[in-house]
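Asks: here is my input; please provide its structure:
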Amino acid sequence: MIQIAVFSDVHGNLPALDAVLEDMKKRGIRQKFCLGDLVDFAPWGNEVIEKIRDLNISCLMGNHDERIAFDFPVVPLSKHSEEETEARFIAIDHSKKHISEANKQFLSELPFHLKLNYKIGKKHWNIQLVHSDLSSNDMYLYESENDNVFMDMLKESQSQIIVMGHTHLSFKKSLDHSRWAINCGSVGRSKEENRMASYLILTLDEEKMTPEIIQLNYPTEETVRGIYESGIPDYYANFLKNEKTILS
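Replies: Next comes the predicted model:
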């Protein structure tokens, strides 16, 4: 049996990342992979990057990482309210000013996607890791997506399992007896109602793969206070507090 942990979308939330890494440690999980988006929306972008680097955790380049690494312009998204659009511009500008040049260089060198192959007995498990899609790190794919979309991705990557992040909403979707599309959720900016830090454990043996979404409490008040005390808009602190005024 092999267990691997996959997580995504930390978004500068160091207290949430620490909680997730500590849970993995308690479970004895040594194989860890991050699907990107280390920065923006909470004030510990540098610290998050450095922890991922120092722990030698394999990490993909998320759309926010790419934007900060290469100073790409911010494009408004139609799904966002006027309030969130304004807050997003300010938060990303904050990262552009505060992420160190060495950490921007680290982000610029991250791989776009990663394919894993684990052999257990005679069984090969091919697992495709993406931030959001094989060709884009900014594609929103939800559980409601037609199964054929995920089946096409698996066919293109020649994998049985594809794991993604980006939407901040976890799901496990069995496409048939051996193929899966899974979203590991978000560590640092969950859009699920409970706002808990989420990550994925895949348990592999010769006969089957078992996916488990882990959701953890963490000291949210520490992150909220850190945002309030930074130049990041209060919008993101209020989001984590899950106040009724929050827009998704």
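Asks: alpha carbons only for contacts and neighbour counts from here, please
Replies: Fine.
Asks: what's around Thr167, how many residues?
Replies: Residues within reach of Thr167, counting by other C-alpha atoms under 10 Å, total 22.
Asks: that one in helix, strand or coil?
Replies: Following DSSP: H, G, I helix; E, B strand; the rest coil, we place Thr167 in the coil state.
Asks: that one touches Asp138, doesn't it?
Replies: No - here Thr167 does not reach Asp138: they are 9.3 Å apart, not a contact under C-alpha atoms under 8 Å.
Asks: select the longest helix from the chain.
Replies: Using DSSP state H, we find that the single longest helix of the chain is helix 82-98.
Asks: just checking, next helix/strand downstream of that one?
Replies: As assigned by DSSP states H and E, the chain's next helix or strand after helix 82-98 is helix 101-108.
Asks: report the distance from stretch 183-191 to the chain centre.
Replies: Centroid separation between stretch 183-191 and its chain, computed with C-alpha atoms, centre = their mean, to the nearest Å, is 6 Å.
Asks: which secondary structure state does Glu212 sit in?
Replies: strand.
Asks: can you pull the buried residues of stretch 67-79?
Replies: For stretch 67-79, the neighbour count (16 or more other C-alpha atoms under 10 Å) marks Arg67, Ile68, Ala69 as buried.
Asks: sequence B follows; please return its structure for comparison with A:
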Amino acid sequence: MTDIHGNSAALSAVLQDMECHRISHVYCLGDMIAIGPDTNEVLEALFARSDVTMVAGNHEDAVMALLEGKQPLSHGREREHHEWIAAQLDRSFIPRLARLPRAINEMHEGKHLLMLHYHLNGRQQFLPIEKAPSADKLDALYRHSAADAVCFGHHHPVHYFQSARRSYVNPGSLGCCDRPLARYAVMRLSEEAIVTELKAVPYDNRDFLASYTKRNVPDGDFILNVFHGNQQIVP
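Replies: This next block holds a predicted model:
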């Protein structure tokens, strides 16, 4: 799962759906916080579990920079939003957020998995979003990698590519969608293959959408339009 973006209702729907599958471990690929107002609820649900491993995303980077008195990469309205998120953040989460890695390399069933928020340069900085990714472009980017699968997020649409070298999986943003759907992926590993199932779980997002107004989220109307497709809140 990736890009929960402060949407606890969507996360709850996914965690409940996972109970229907034999999930051995959950990997959360960054941007758990910001955009949505439920930062503390999301982090509480994730940190309470022993079967979840997380990496840091650009929104964790920005909020942590503010909390540490540094200059975040965000500016303008985005920075104002990050300042609001930082002010709302339960301080008990700060040490754990500070320890989140940039990437995770894991071996399961003889398969090498690389999991990260987004593609990194040599200085461990996130690359600009590739608007039209493809297997060929990703193979070129990861030409020196031994990974059998690269899992990432950051770019909110779903992307799944299978090349002769490896699988590339972006399950899409869990918390930001223009429909009431929470997205994630299930990967089943064996020595012979990696089988990926892209999931989209329906959930009731009316209270979540209404919370932007109720909680006075900075630039709430802009966020609802850009990140949630300006869905109408119907009682």
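Asks: circling back: quick one: the longest helix of structure 1 to helix 101-108, angle?
Replies: In terms of direction (axes from the mean of the first three to the mean of the last three C-alpha atoms, to 10 degrees), helix 82-98 of structure 1 departs from helix 101-108 by 120 degrees.
Asks: contact partners of helix 82-98 of structure 1?
Replies: With C-alpha atoms under 8 Å, 6 or more residues apart in numbering as the test, helix 82-98 of structure 1 has contacts from 39-41, 45-46, 68, 71, 74, 76-77, 231-233, 235, 247.
Asks: mind listing the strands for structure 1?
Replies: 2-7, 31-34, 58-59, 113-120, 123-130, 161-164, 171-174, 180-183, 197-204, 209-216 (DSSP state E).
Asks: so which of these is nearest Phe150 of structure 1?
Replies: Nearest to Phe150 of structure 1, of all these, is strand 180-183, at 6.4 Å by C-alpha to C-alpha.
Asks: can you check which part of structure 2 the closest one sits on?
Replies: Mapping strand 180-183 of structure 1 onto structure 2 (TM-score structural alignment) gives residues 167-170.
Asks: list of residues touching the matching stretch?
Replies: When contacts are defined by C-alpha under 8 Å, 6+ apart, stretch 167-170 of structure 2 is touched by residues 135, 138, 148-153, 157-162, 194.
Asks: so which of those is the most crowded?
Replies: Neighbour counts for the contacts of stretch 167-170 of structure 2 (other C-alpha under 10 Å) peak at Gly153, which has 27 neighbours.
Asks: list the contacts of the residue mapped onto Ile201 of structure 1 from structure 2.
Replies: When structure 2 is aligned by TM-score structural alignment, the residue opposite Ile201 of structure 1 is Val186. Counting by C-alpha under 8 Å, 6+ apart, Val186 of structure 2 makes contact with Ile23, Thr196, Glu197, Leu198, Lys199.
Asks: which of the residues you listed lies closest to Pro95 of structure 2?
Replies: The closest of the contacts of Val186 of structure 2 to Pro95 of structure 2 turns out to be Ile23 (C-alpha to C-alpha; 27.5 Å).
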